[in-house]
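S.K.: Okay, structure incoming, though there's no sequence with it:
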């Protein structure tokens, strides 16, 4: 028998889930611990709603509360996230090959997957003394501003590519992609060559990136890159190594149930 309570139906349940994820989405690399007032401000929800959700999420381990009253992401989310095949499953297969590439190049090595219209970084290897780059595991980046993003966009469904082209905004520090037509030609070149080169001259974060696709069978499921914190670096020096590593990971994926 259906309930007459309008707040007890599936719509209310969906709204609750959306609010819970909105609250969890308040946290990022610059806001790892938030007080109730911070959660209220960042979600835009009423304080009473935020307090109720925060208590419920704390009760199930999705949040934890520090002694000073601030909330942080709980270990229960890490436990659940470890089962994500496109995250930790892929990472488990790719990591030995990424470590080899890291030792050969001594540079930053990134692994990313596409999530809708963004690239999501699932792993990064960096030397302790490496020049810093503004990438972190779990970060979402626009697909037109990074090497891994360009590879994923070039191999994405046509509708995803068209949305990327329509939303494209040129970056002042990128001399190669000035218009959407430049981007369209660049994506075609990436598909032909099976690798991408991205260069940024921004003095705050200069870099040259070489990226290649990782496949599970015929489908591109991820992208691998080496990031050198210099815009003058010759990318040809790393193209063979990055492509060979991406192919090795691809071969391993075809014999591993990482996505099962």
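M.R.: Cool, the structure landed. For clarity, every value in this text was computed on a predicted model and none was experimentally measured.
S.K.: from here on, contacts and neighbour counts on C-alpha atoms
M.R.: Fine.
S.K.: ok, residue 228 - how many residues close by?
M.R.: 26 (other Cα atoms under 10 Å).
S.K.: could you list every residue that touches residue 77?
M.R.: Residues in contact with residue 77 (Cα atoms under 8 Å, 6 or more residues apart in numbering) are 61, 62.
S.K.: helix, strand or coil for it?
M.R.: The three-state assignment at residue 77 reads helix, by DSSP: H, G, I helix; E, B strand; the rest coil.
S.K.: Please apply the same query to residue 230.
M.R.: Quick answer, by three-state DSSP: residue 230 is coil.
S.K.: quick one: it from residue 208, how far?
M.R.: Separation of residue 230 from residue 208 (Cα to Cα, to the nearest Å): 6 Å.
S.K.: Who has more neighbours out of those two?
M.R.: Neighbour count, other Cα under 10 Å: between residue 230 and residue 208, residue 208 has more, with 21 against 18.
S.K.: So that one belongs to a helix, correct?
M.R.: No. Using three-state DSSP, the assignment for residue 208 is strand, not a helix.
S.K.: and the comparison structure, right after this:
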């Protein structure tokens, strides 16, 4: 059951956080199950969220995330500054490779709950299908951008990160702390991270961290290609250069 002393904002967040990739549209009954809020309180809250455009009524007496919430999200520095600045360089990387290009940031309330949050994506008709989407998140240890971000963390941060078990996404996922640490050492040595079918079978990713930029979380850019087209010796330098170019543009904009 919800805490009776819980504030309105906390209850609103309890509702909004129910919407996921698997359940983008939810009925009031389902929201009641997920939040534990009393029916009367929930319906008043849904009416308010709908009135302000944070939720929208959908077919089948269900609710979806509203346009106003999307509009507010686009005012985030991740959209206005990072993604908009990165897009021309991501486009050049896509034109050079013809493959999926991803931009992600480290979302880490705590190291043991950290993930890669995808804030930009370019794809084409010839690109291999991926699980990623803008606004979606994936584990750090199974994605190229995630490993690139992990490689920027210090020893204390990584110690806390490894306190939580690493979940296996495919049979190729690295779930051993020792093996992943060795992989991160290789990432630092060559300047870019790789994954081989660790998030999705048949997919290989190559990614590089941007380096620190004031006012923004750690970020990385990468490409995802089919195993048969994965020429790391060619893709690695292209991704590293894209990361450098994006950071340089971000730093120039902030002067």
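M.R.: Great, that's in hand. No experiment lies behind these values; they were computed from the predicted model shown.
S.K.: Please work out the TM-score for the two chains.
M.R.: TM-score of the superposed chains, computed with TM-score structural alignment, normalised by the length of structure 2, equals 0.86; 245 aligned residues with a Cα RMSD of 2.5 Å.
S.K.: how close does the helix ranked longest in structure 2 sit to structure 1?
M.R.: Assignment by DSSP state H gives helix 232-253 as the longest helix of structure 2. For helix 232-253 of structure 2, the mean distance to aligned residues of structure 1 following superposition is 0.7 Å (mean Cα distance after the TM-score superposition for structure 1).
S.K.: Tell me where structure 1 has strands.
M.R.: With DSSP state E as the criterion, structure 1 has strands at 33-34, 63-65, 71-73, 108-115, 118-125, 140-142, 196-200, 207-216, 219-228.
S.K.: Now do the fifth one: which elements does it pack against?
M.R.: In this structure, strand 118-125 of structure 1 makes packing contacts with helix 90-105, strand 108-115, strand 140-142, helix 147-154, judged by 3 or more Cα pairs under 8 Å, 6 or more residues apart in numbering; DSSP states H and E.
S.K.: try it again with 6 Å
M.R.: strand 108-115, strand 140-142 (3 or more Cα pairs under 6 Å, 6 or more residues apart in numbering; DSSP states H and E).
S.K.: What residues in structure 2 pair up with the shortest one?
M.R.: The alignment of strand 140-142 of structure 1 onto structure 2 (TM-score structural alignment) spans residues 137-139.
S.K.: contact partners of the matching stretch?
M.R.: Applying Cα atoms under 6 Å, 6 or more residues apart in numbering, the external contacts of stretch 137-139 of structure 2 come out as 115, 116, 117, 118.
S.K.: List the residues that contact the third one.
M.R.: For residue 117 of structure 2, the contacting residues are 104, 105, 136, 137, taking Cα under 6 Å, 6+ apart as the criterion.
S.K.: if you skip the residues just before and after it, what's nearest to the last one?
M.R.: The reference is to residue 137 of structure 2. residue 117 (4.4 Å; Cα to Cα, 6 or more residues apart in numbering).
S.K.: Widest-spaced pair of the contacts of residue 117 of structure 2?
M.R.: Greatest spatial distance in the contacts of residue 117 of structure 2: 105 and 136, 11.0 Å, computed using Cα to Cα.
S.K.: more neighbours, these two?
M.R.: Legend: neighbour count by other Cα under 10 Å for residue 105 of structure 2 and residue 136, higher for residue 105 (25 against 16).
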